[in-house]
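[1] here you go, sequence then predicted model.
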Amino acid sequence: MRLIIMPDPDIALRLAASEIASHMTSSRHPVLGLATGRTMEGVYGHLAALHERDGLDFSTTSTFNLDEYVGLSQDDPRSYHYYMHDLLFRHVNIDPASVHLPDGMGQDLDAECTAYEAAISRAGGIDLQLLGIGDTGHIGFNEPPSPFDTRTRCVTLNDKTREQNASMFGGDPAQVPHQALTMGVGTILEARHLLLLALGTAKADIVAKALEGEVGPQVSASAIRLHARCTVILDKASASGLSEATRAKADYRAA
């Protein structure tokens, strides 16, 4: 695992966007796994700026998002379909046919999950999977306990996760859907490279559990430590819960 600690959040966001851009330019047909949440808003802003300013080309890129709420239509402003279109896709030259998110409105959710796995396989697998980390230690919506061999599936969201995501639902956790479709931990681990980004003091404890605690299904983010090519980008605040020994192994950057 490659651990990078940056001095402030914006520099960490810019580095994450740069890592993604580097993967895109090194492949003729890059396949990106994308994440959502407030942390990722800045990443997508920087990627859109790289497209506008430097001509970063999305025309041959395919994307697969980690998850989507069950019961929200694609044009619902609270859905991740809407989030991705609003923050990234409408700003860049990506082919809409190359954009993939689970369909939380599907009549047969098990069939939708099977089809999503098949689509990832047809694309040749994911080159780079972007990840955040939730308050329960989840990657995607892999709530505890999530075995490390799980595939794309329908899950029930933890109350803590629904509280964390309530800001998109008028601040009311009761309005957050109870279920979501998510890539499984096993699906995520099959990506050729993982990039986890976490920012802020609120993430410090769960980051420490994921990077230094027991590797197991109670903290699905701990699975990244089993991956051969994993990069973790933190700011100083999110890294503040790590031991001195772990921080000593990190790559500190000024810019």
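    That came through, no problem.

[2] when you work out contacts or count neighbours from here on, use the C-alpha atoms and nothing else.
    Will do.

[3] which residues touch the host helix or strand of residue 68?
    Residue 68 belongs to strand 67-69 when elements are defined using DSSP states H and E. Strand 67-69 is contacted from outside by 35, 79-81, 101-104, 140-141, 177, 179-183, using CA atoms under 8 Å, 6 or more residues apart in numbering.

[4] can you pick the most crowded of these?
    residue 141 (30 neighbours; other CA atoms under 10 Å).

[5] my guess is that one meets residue 179, correct?
    No. If you go by CA atoms under 8 Å, residue 141 and residue 179 don't touch, sitting 9.4 Å apart.

[6] so after the strand holding residue 68, what's the next helix or strand?
    helix 80-87.

[7] picking up where we left off before, list residues touching both of residue 141 and residue 179?
    Shared contacts of residue 141 and residue 179, defined by CA under 8 Å, 6+ apart, comprise 155, 157.

[8] another one to put next to it:
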Amino acid sequence: MKVIKVKDYNELSKVACEIFVEEIKKNPSLTLGLATGSTPIGLYQNLIKEYEKGNISFKDVKTFNLDEYCGLERSHPQSYYTFMHENLFSKIDINLDNVHLPRTDGTDLEKLANEYNELLLQNQIDLQVLGIGSNGHIGFNEPGTSFDQETFVVELTQKTREDNKRFFNSIDEVPTHAITMGIKNILAAKKIVLLASGKAKAEAIYKTVKEQPTPDVPASALQLHPDVTIIVDEEAGALL
């Protein structure tokens, strides 16, 4: 596990982008694992700039997102499908047939989770980006999730719903469930980059890096992976 400490969020986003650009140049048809939330937006903005400069192309890249809310249409402004299109896909030359997020628009959510899991088993992720929750969650794998967990339907904790309510008009509008890659799926990636910014993430980062791996801190499972880079700004890395 390699930890890179940088000054601030802008530098964090640039360093993450450099890793992505290097990997895409090495393998223009690689498979990326992508995340939503505020943390990777700077990375995506930098990748768009690199694409606009002609340094990289996404035309042969495949992508798989970590998770998606249940109960929202793909066209809903707060769906992760919409988030990815607004923050990345609509601004690069990616083939939308190569873009994958969990389908959550059917009645049999378990079946949809299993279908996404099958896709992941058929497509190993070359480079996975992760954020981290203040409680150490990765994807929607909350504390207590087994490290052997594969893609599943998860009931969102009150804390996670509170954390996400700023994107909705009220807590009542925040979905109660999501489909997420499990920790086992995340660990199947060849290379993982975790990004953390701000003092609210400092304790989770400390536990992820310094304490014994435990399901109580889902991100600590990353200690079991052979190629993980954690990029933190000064605040998120303050306890290291």
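    Yep, it's here. Treat the numbers as computed from the prediction; the structure is a model and nothing was measured.

[9] got the contact list for the spatially most central residue of structure 2?
    For structure 2, the residue nearest the mean C-alpha position is residue 35 (2.5 Å; CA atoms, centre = their mean). Residues in contact with residue 35 of structure 2 (CA under 8 Å, 6+ apart) are 65-67, 129-131, 139.

[10] ok, now residue 150 of structure 2?
    Applying CA under 8 Å, 6+ apart to residue 150 of structure 2 gives the contacts 117, 181-185.

[11] and for residue 183 of structure 1?
    So residue 183 of structure 1 contacts 66-67, 140-142, 151-153 (CA under 8 Å, 6+ apart).

[12] map it across to structure 2 for me.
    In structure 2, residue 183 of structure 1 lines up with residue 181, judged by TM-score structural alignment.

[13] could you do residue 103 of structure 1 as well?
    Under TM-score structural alignment, residue 103 of structure 1 pairs with residue 103 in structure 2.

[14] can you tell me how far the spatially closest residue to that match that is not a sequence neighbour is from residue 141 of structure 2?
    Spatial nearest neighbour of residue 103 of structure 2, chain neighbours left out: residue 112 (6.2 Å); criterion: CA to CA, 6 or more residues apart in numbering. According to CA to CA, to the nearest Å, residue 112 of structure 2 stands 17 Å off from residue 141 of structure 2.

[15] for structure 1, what spans make up the strands?
    2-6, 31-34, 62-65, 67-69, 99-100, 128-131, 153-156, 179-182, 193-198, 230-235, 251-252 (DSSP state E).

[16] residue 48 of structure 2 reaches residue 91, doesn't it?
    Yes. In this structure, residue 48 of structure 2 is within contact of residue 91 by CA under 8 Å, at 6.5 Å.

[17] more neighbours: which of the two?
    Under the criterion of other CA under 10 Å, the comparison of residue 48 of structure 2 against residue 91 puts residue 48 first, with 22 against 16.

[18] list the contacts for the more buried one?
    Applying CA under 8 Å, 6+ apart, the residues near residue 48 of structure 2 are 88, 91-92.

[19] need these in TSV (columns: distance to residue 145 of structure 2).
    Listed next are those as TSV, based on distance: CA to CA, whole Å:
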residue	distance to residue 145 of structure 2
88	30
91	35
92	35
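
[20] out of those, who's nearest residue 19 of structure 2?
    Nearest to residue 19 of structure 2 out of those is residue 88 (CA to CA; 17.0 Å).

[21] list the residues that contact that closest one.
    Contacts of residue 88 of structure 2 were listed using CA under 8 Å, 6+ apart, and they are 44-45, 48.

[22] for residue 124 of structure 2, see how far away it is.
    On the measure of CA to CA, residue 88 of structure 2 and residue 124 of structure 2 end up 21 Å apart.

[23] likewise for residue 176 of structure 2?
    Note on residue 176 of structure 2: its distance to residue 124 of structure 2, by CA to CA, is 29 Å.

[24] then residue 151 of structure 2?
    To residue 124 of structure 2, residue 151 of structure 2 is 14 Å away according to CA to CA.

[25] cool, and residue 106 of structure 2?
    Taken as CA to CA, the span from residue 106 of structure 2 to residue 124 of structure 2 is 26 Å.

[26] tell me which of those two has more neighbours.
    Set residue 106 of structure 2 next to residue 124 and count neighbours by other CA under 10 Å: residue 124 wins out with 18 against 11.

[27] contacts only, for the more buried one.
    Contacts of residue 124 of structure 2 by CA under 8 Å, 6+ apart are 31, 188-190.

[28] quick one: residues contacting the counterpart of residue 201 of structure 2 in structure 1.
    Residue 201 of structure 2 maps onto residue 203 in structure 1 when the alignment is built from TM-score structural alignment. By CA under 8 Å, 6+ apart, the residues touching residue 203 of structure 1 are 133, 135, 238.

[29] for the last one, which non-adjacent residue is spatially closest?
    What it means is residue 238 of structure 1. Closest residue in space to residue 238 of structure 1, ignoring its immediate chain neighbours: residue 204 at 4.3 Å, by CA to CA, 6+ apart.

[30] ok, longest helix in structure 2?
    Across structure 2, the longest stretch assigned as helix under DSSP state H is helix 9-26.

[31] for it, buried residues please.
    The neighbour-count check on helix 9-26 of structure 2 (16 or more other CA atoms under 10 Å) flags 9, 11-17, 20-21, 23-24 as buried.

[32] try stretch 50-58 of structure 2
    50-51, 56-58.

[33] next: stretch 89-96 of structure 1.
    Buried, per 16+ other CA under 10 Å, within stretch 89-96 of structure 1: 89, 91-94.

[34] looking at these, which one is closest to residue 197 of structure 1?
    residue 89 (20.4 Å).

[35] now stretch 216-233 of structure 2: which residue numbers in structure 1?
    Alignment of stretch 216-233 of structure 2 against structure 1: residues 218-235, by TM-score structural alignment.

[36] that's all I had, so thanks and see you.
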